[in-house]
Every structure is written in C-alpha cells, then in structure tokens.
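Novice: following is a predicted model, sequence given first.
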Amino acid sequence: MSGSRRDTVHHISRTRSVGISYEDCEQGGGRAMGVIDQFFITLFVAYGIVAGGSIAGGFGALFTERPAFLAMSILADQLKIWGLVGALGGSFDSYMQIEKIFVGNFSPVARQLIMIFAAFLGATAGSISIQWLVQVRS
C-alpha cells in the first residue's frame, strides 16, 4: 500500500508544480487570456516590482541605520527598469516582435507594444506611489 501511495505522490509532484503557472491563468474562468487581461497583469507586476522592492529596500536601510525614506525614493527610481524587465518576462521576445513589422504582420507587434506600454505605466505608477508615500524633498 505504501508503494502505491509513493507512486501517486511522485506522479502528482511531477505533473503539478507549486504556485500558479501562466497556463493556469490562461485556463482560469473557462476563457483564454485576452489582451486586456495581459495588460493588467503586466501593469501590476511592474508596479509590484518597483513598489515592493522600494519598500523592502527601505527596511534594509532601517537595519543598516540609513535614512529609510531617502533610500526608498532612490530605489523607486532605480527599480523602474527592473519593473519593465520583470513584467515583460526578462527576455527580448517583446522587442523581437517588432521585427515582424518588416514582414507585414502587425497583430503581434501591436500586442507587444501594448504590453510594453503597460509595463512602463506600472513601473512609473510604482515610482510615483513611492515618491508620494515618502515625500522626500530634494
């Protein structure tokens, strides 16, 4: 009996990883993920990277006895590019889609440009939120 249970657990662990995969998001709700769904996911991932990284960096500054709000303000500006990279998947696939303009296929290009805009918007909103939260005067 324990041998069959071990086989079952092994089978489950091989077929299902921990966490939510991108495929789970596409299948959620019984419909495919559209451009608007991807837009909001990309926007909030970029926002979360900038805002969350800045807040975590502020705690690090507290532990090292540095001015936390100043560190958060500086980190918010520095993490914008990483918010973009993280939200777009960390690869150049988004930028390689632009190459398809020369072939004449505009649909994937437009979709990727929308995702790049969403990442820019999320990263900028995260930075503005942190700047507003800490209100450091230069």
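Specialist: Thanks, I have the structure now.
Novice: contacts and neighbour counts: CA atoms only from here.
Specialist: Noted.
Novice: pull the distance from the helix or strand harbouring residue 119 to the chain's centre.
Specialist: Take DSSP states H and E as the rule and residue 119 turns out to sit in helix 107-134. Computed by Cα atoms, centre = their mean, to the nearest Å, the separation of helix 107-134 from the middle of its chain amounts to 10 Å.
Novice: likewise for stretch 123-138?
Specialist: Counting by Cα atoms, centre = their mean, stretch 123-138 comes out at 19 Å from the chain centroid.
Novice: please enumerate the helices of the chain.
Specialist: Along the chain, counting by DSSP state H, helices occupy 2-15, 22-27, 35-63, 68-78, 80-87, 93-96, 107-134.
Novice: buried residues, the fourth one. List them.
Specialist: The reference is to helix 68-78. 68-77 (16 or more other Cα atoms under 10 Å).
Novice: please apply the same query to the fifth one.
Specialist: Across helix 80-87, burial judged by 16+ other Cα under 10 Å covers 80-87.
Novice: same thing with the third one?
Specialist: For helix 35-63, a neighbour-count test (16+ other Cα under 10 Å) marks 38-39, 41-55, 57-59, 61 as buried.
Novice: elements contacting it?
Specialist: Using 3 or more Cα pairs under 8 Å, 6 or more residues apart in numbering; DSSP states H and E, the elements in contact with helix 35-63 are helix 68-78, helix 80-87, helix 107-134.
Novice: need those helices in a markdown table with distance to residue 13, can you?
Specialist: Shown next, in a markdown table, are these (distance: least, Cα to Cα, whole Å):
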| stretch | distance to residue 13 |
| --- | --- |
| helix 68-78 | 38 |
| helix 80-87 | 27 |
| helix 107-134 | 33 |
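Novice: adding another structure so you can compare the two:
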Amino acid sequence: MILSIQAGLVLPSMLLRKLSSHNRKNRLYQAFRELGRVERTLFLLRYISDPQVRRSIRAETTKIESFNDFLDWITFGGPVIKSGDPVEQEKQVKYASLVANAIMLSNVADLTDVINSMAEDGLRVTPELAASLRRSY
C-alpha cells in the first residue's frame, strides 16, 4: 500500500477512508490491527524485562497524577464539572490549567529568588539542596 501511495496510484485520503470504515473484513484494517498487536506485545515484553523502562513510566505517571491532584486541589472541590455544555466544560478545564501553570510559575520565580539570595550570601547551592526544596501541597 505504501508503495502504491508513493507511486501515486493510491491517494492517502483513500487509505484513511478505508481505515475509518471499521470494516473488519478489510485486509488493510486486519494488517494494521495485527501490527498493533505485535507492537503492544513487544512493548509489554520490554516493560516486563527492563526495570529502567518501568521506572521511567512510573515516574511519568506519577508526575501526571500529581498534576491532576494539584488541579483538583486548586479548583476547591475536586474534579466536578458542573455544566453539561461541552464548551463550558472545556473552558473550566482550561481555566484550571491556566491557574495551575500560573501558580507553578510563581513558585519557580520565588524559589529562584531564594536560591540566588542563598548563593549571594555565600551558601553553597547543590543539586541535592535544590531537589530538597520540592514540597507537596
């Protein structure tokens, strides 16, 4: 199929149309489904066998969960979206993210000022010291 697209015999839009039809008898659909299964199996084998991959995924998942917990905390009442209107829901989520990012930026600026002040006072600022400044809300 790729060679047909490169040769100009098949348009990419036709390929997308075939894939979006969800026709389970379509050979292209079946081929991509099997390819997806192979990729998922390879990923799971890598995940099971490599502790570094597990640590990396866990660290990223923890960051996302922490950010979501922070969003819940700043919205004063948890993850409740009161409106049924999708536009209002999207606004509420974006506003909460904007406030969260503003708070984080303010914290970074404040911590930068404190660390710079410590350095000016002759105190040794190490990466370990900077890492210890992390606190939970």
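Specialist: Looks like it came in fine. Nothing here was measured: the structure is a model prediction, and the numbers come from that model.
Novice: now the TM-score, please.
Specialist: Once superposed, chain against chain, the TM-score is 0.28 (TM-score structural alignment, normalised by the length of the second structure); 49 aligned residues with a Cα RMSD of 2.9 Å.
Novice: returning to that earlier point: distance to residue 130 of the first structure for the buried residues of helix 68-78 of the first structure - can I get that in CSV?
Specialist: Formatted as CSV, the buried residues of helix 68-78 of the first structure follow (distance: Cα to Cα, whole Å):
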residue, distance to residue 130 of the first structure
68, 12
69, 9
70, 11
71, 11
72, 7
73, 7
74, 10
75, 9
76, 7
77, 9
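Novice: check those and tell me the two furthest apart.
Specialist: 68 and 77 (14.5 Å; Cα to Cα).
Novice: what count of nearby residues applies to residue 27 of the first structure?
Specialist: Around residue 27 of the first structure sit 11 other residues, with neighbours defined as other Cα atoms under 10 Å.
Novice: now do the closest residue to residue 48 of the second structure other than its chain neighbours against residue 39 of the second structure, distance only.
Specialist: Among residues not flanking residue 48 of the second structure along the chain, residue 54 sits closest, at 7.7 Å (Cα to Cα, 6 or more residues apart in numbering). Residue 54 of the second structure sits 17 Å away from residue 39 of the second structure, going by Cα to Cα, to the nearest Å.
Novice: do the same with residue 74 of the second structure
Specialist: 39 Å.
Novice: who has more neighbours out of those two?
Specialist: Legend: neighbour count by other Cα under 10 Å for residue 74 of the second structure and residue 39, higher for residue 74 (15 against 12).
Novice: state which helix of the second structure is the longest.
Specialist: helix 86-120.
Novice: give the next helix or strand downstream of it.
Specialist: helix 127-132.
Novice: just the angle between whatever helix or strand residue 58 of the second structure lives in and helix 86-120, please?
Specialist: Secondary structure from DSSP H and E places residue 58 of the second structure in helix 51-74. Orientation of helix 51-74 of the second structure against helix 86-120 (axes from the mean of the first three to the mean of the last three Cα atoms, to 10 degrees) gives an angle of 110 degrees.
Novice: tell me which residues in helix 51-74 of the second structure are buried?
Specialist: Of the residues in helix 51-74 of the second structure, those buried (16+ other Cα under 10 Å) are 70-72.
Novice: closest to residue 128 of the second structure out of those residues?
Specialist: residue 70 (24.0 Å).
Novice: how much space separates that closest one from residue 101 of the second structure?
Specialist: 10 Å.
Novice: repeat that for residue 110 of the second structure.
Specialist: For residue 110 of the second structure relative to residue 101 of the second structure (Cα to Cα), the value is 14 Å.
Novice: for residue 93 of the first structure, find the nearest of the helices and strands packed on helix 35-63 of the first structure.
Specialist: Set against residue 93 of the first structure and scored by Cα to Cα, those come closest in helix 107-134, at 8.9 Å.
Novice: center of the second structure, which residue is that?
Specialist: Among the residues of the second structure, the one closest to the centroid is residue 64, at 6.7 Å (Cα atoms, centre = their mean).
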